[in-house]
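Asks: need coordinates for the below:
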Amino acid sequence: MRYALGVEYDGADFQGWQQLGRSGPPSVQAVLEKALSSVADAPVSVVCAGRTDAGVHAECQVVHFDSDAPRDPRAWTLGTTGRLPPSVCVRWCVPVADDFNARFSARARRYRYRLVNRPVRPALYRHTMAWERRPLDVDAMHRAAQALVGEHDFSAFRTVHCQARHARRELQEIVVRRQGEVVEFEVQANAFLHHMVRNIVGSLLEVGAGARPEHWIAEVLAGRDRTLAGPTAPPQGLVFLRPLYPPEWGLPAEVTL
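Replies: The predicted structure follows:
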């Protein structure tokens, strides 16, 4: 049987979704596979919708795995969560068709980036929000960001370590808004490049702080040169909200287009 899981995690204690080396903190994938293997009483490997970096969180990461173990979805959900550290849980489990793939069946991914915008750094939300001391013009950032909507070559916003075969992506929506001291960026695309969201946010912050004009974002995009863009925003403000799938897969509404 093939199953899909919705997984929530706080990325502060992990080196990312995937293990990058033998030393240091574990990966989310490693602790999830260990817990699933314990429930199945056999080795289990998972495939995720989108890998996240160290310090990045997920509200609903979707993974798939195969197992012959006679377990119902409730047993996979509760049994696995009971074997996971407090920073990770399985929200739901759904049996899926054998050709479902958490990565390749997804049609879009959605991320949210939050930061506290005030002169003093945050204490309470330091693991889940970034901090920007400079006053930010949210309207200017939102207007500037609309130049990124559509299908473009996003080479200017990918890390040099990105392993994607090409940099063309379709950015479907980007919204910048403020709620009191919190500034929020929400982005949806068919797929993302390594550090793409954090590099976009870092560049928009230059516009919001008045260091660059609004039209600069369009110029950076057209230049296709990472050295022309702004710095990479810190990881703790980023949350992978969810991937999105066609309805025929029968997944929960929160991950269905």
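Asks: when you work out contacts or count neighbours from here on, use the C-alpha atoms and nothing else.
Replies: OK.
Asks: and the longest strand seen in the chain, which residues are buried?
Replies: As assigned by DSSP state E, the longest strand anywhere in the chain is strand 168-179. Neighbour counts over strand 168-179 (16 or more other Cα atoms under 10 Å) mark 169-172, 174-178 as buried.
Asks: contacts for it?
Replies: Contacts of strand 168-179 with the rest of the structure, by Cα atoms under 8 Å, 6 or more residues apart in numbering, involve 138-139, 141-142, 145-146, 148-155, 183-192.
Asks: report the buried members of these.
Replies: The neighbour count (16+ other Cα under 10 Å) marks 138, 141-142, 145-146, 148-149, 152-155, 183-192 as buried among the contacts of strand 168-179.
Asks: the residues you listed in helices, which ones?
Replies: Among the buried ones among the contacts of strand 168-179, the ones falling in helices (DSSP state H) are 138, 141-142, 145.
Asks: count of neighbours near residue 193?
Replies: When neighbours are counted by other Cα atoms under 10 Å, residue 193 registers 19.
Asks: which non-adjacent residue is nearest it?
Replies: Closest residue to residue 193 apart from its sequence neighbours, by Cα to Cα, 6 or more residues apart in numbering: residue 158 at 5.7 Å.
Asks: any idea how far that neighbour lies from residue 200?
Replies: Using Cα to Cα, to the nearest Å, residue 158 is found at 9 Å from residue 200.
Asks: helix or strand for the most far-flung residue of the chain relative to its centre, which one?
Replies: The outermost residue of the chain relative to its centre, with distances by Cα atoms, centre = their mean, is residue 70 at 31.9 Å. Using DSSP states H and E, residue 70 falls within no helix or strand.
Asks: also this sequence, please, to line up against the first:
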Amino acid sequence: MTLLTLLDDHTPLAGRLAMGVEYDGSAYCGYQFLKHSPSVQAAFEKALTKVASQPIRVHASGRTDSGVHATRQVVHFDTPVPRSQKAWVFGVNANLPRDIAVRWVKEVPETFHSRLKALARRYRYILLNQPSRPVLERANVTWCRDPLDADAMHRAAQALVGEHDFSSFRAAGCQSRTPWRHLHFIEVHRHGPLVVVDVQGNAFLHHMIRNIVGALVAVGRGERDDDYLSDLMALKDRTQGNVTAPACGLHFVDSLYDDHWGLPRELLGPNLLAFLGEWTGERALPDCPIIDFRRGRPVAVEGEGI
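Replies: This is a model prediction of the structure:
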């Protein structure tokens, strides 16, 4: 697997296009457009509109909250305007702020939909566990100066794997119609001073991962035992949980699709974890109804629940 590929400067791309986007979410209200605050979507659509010389609407694989980062946000849009691969990538990047960038672009069939065809989403939450506060990493990690037992955190997290009612880990303002989600896996590992919570699921509730991490930190500090997250989930009451972990440590690192779409494989981010060497799609997906449903699902009306 090569990290460097040359962008084609001759073959025109038009119709339905998919793009891989990364961003530092520190200055944004999240991915989705909001009237009262800057968003990644608004900046991205503005840049695409300049390159295409016509209004462009973008559909994304998932939404991220205010302050959350992404290394592989997959989007798609439709345009009759032909541009080469190099022109799309370089042109859009030239019109984006420095904290957002396009990584790749690919022509896809009209049946592709970045959200409705996504089989899973994957996040990584990074805790910097050391006595001194971070400097170079301060916008991309959450600092925890108390010693954390990553093994205990991992054991406690396993109660969340599978399909459950995650009411105890959803934000009060969550707009999802159901608190049920399917977690494919959740792992906690230490890499030197970094404690990484790696989680994949079909979808996530508002603040769900950050609320889980807040509870796991209590376990890691020794304030709670290994059964703590299992007990919290059984309560189905968010008010009984811990504080919500800060947004700066959360990274949206992957959207998984069937191989037949031919989307590029990428080294999973963020770059702080590049030494792990894990590539997109490396984990096998579980055998569950939602994945079978997504694989056979036609492109539906925009706005339908995920």
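Asks: follow-up on the earlier one: and the residue farthest from the centre of structure 1? What does it align with in structure 2?
Replies: Correspondence of residue 70 of structure 1 to structure 2, assessed by TM-score structural alignment: residue 82.
Asks: ok so, going back, adding distance to residue 117 of structure 1, write the buried residues of strand 168-179 of structure 1 out as CSV.
Replies: Converted to CSV, the buried residues of strand 168-179 of structure 1 look like this (distance: Cα to Cα, whole Å):
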residue, distance to residue 117 of structure 1
169, 30
170, 29
171, 26
172, 26
174, 19
175, 17
176, 13
177, 12
178, 9
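Asks: coming back round to it: what's the residue nearest to residue 193 of structure 1 in contact with, if anything?
Replies: 167, 193-196, 199, 226.
Asks: quick one: which of those sit in helices?
Replies: Here DSSP H is the test, and these give 196, 199 as lying in helices.
Asks: most surrounded residue in the contacts of residue 158 of structure 1?
Replies: Going by other Cα under 10 Å, residue 199 tops the contacts of residue 158 of structure 1 with 22 neighbours.
Asks: where's the residue nearest to the spatial centre of structure 2 relative to residue 120 of structure 2, distance?
Replies: For structure 2, the residue nearest the mean C-alpha position is residue 252 (2.2 Å; Cα atoms, centre = their mean). Distance of residue 252 of structure 2 to residue 120 of structure 2, computed by Cα to Cα: 11 Å.
Asks: please apply the same query to residue 133 of structure 2.
Replies: The gap separating residue 133 of structure 2 from residue 120 of structure 2 is 34 Å, by Cα to Cα.
Asks: show me what residue 221 of structure 2 aligns to in structure 1.
Replies: Using TM-score structural alignment, the equivalent of residue 221 of structure 2 in structure 1 is residue 209.
Asks: distance of the aligned residue in structure 1 for residue 119 of structure 2 from residue 191 of structure 1?
Replies: Under the alignment (TM-score structural alignment), residue 119 of structure 2 maps onto residue 107 of structure 1. Applying Cα to Cα, the value for residue 107 of structure 1 to residue 191 of structure 1 is 8 Å.
Asks: and if you look at residue 144 of structure 1?
Replies: Computed as Cα to Cα, the residue 144 of structure 1 to residue 191 of structure 1 distance reads 21 Å.
Asks: cool, and residue 37 of structure 1?
Replies: Noted for residue 37 of structure 1: a distance of 29 Å to residue 191 of structure 1, by Cα to Cα.
Asks: tell me the contacts of residue 23 of structure 2?
Replies: The contact partners of residue 23 of structure 2, by Cα under 8 Å, 6+ apart, come to 40, 69-71, 99-101.
Asks: next: residue 66 of structure 2.
Replies: For residue 66 of structure 2, the contacting residues are 25-26, 28-31, 247, by Cα under 8 Å, 6+ apart.
Asks: what does it correspond to in structure 1?
Replies: Aligned by TM-score structural alignment, residue 66 of structure 2 pairs with residue 54 of structure 1.
Asks: any buried residues in stretch 242-251 of structure 1, and which?
Replies: For stretch 242-251 of structure 1, burial by neighbour count (16+ other Cα under 10 Å) applies to 242-245, 249, 251.
Asks: these: which two are farthest apart?
Replies: Farthest apart among these by Cα to Cα are 242 and 249. That separation is 15.3 Å.
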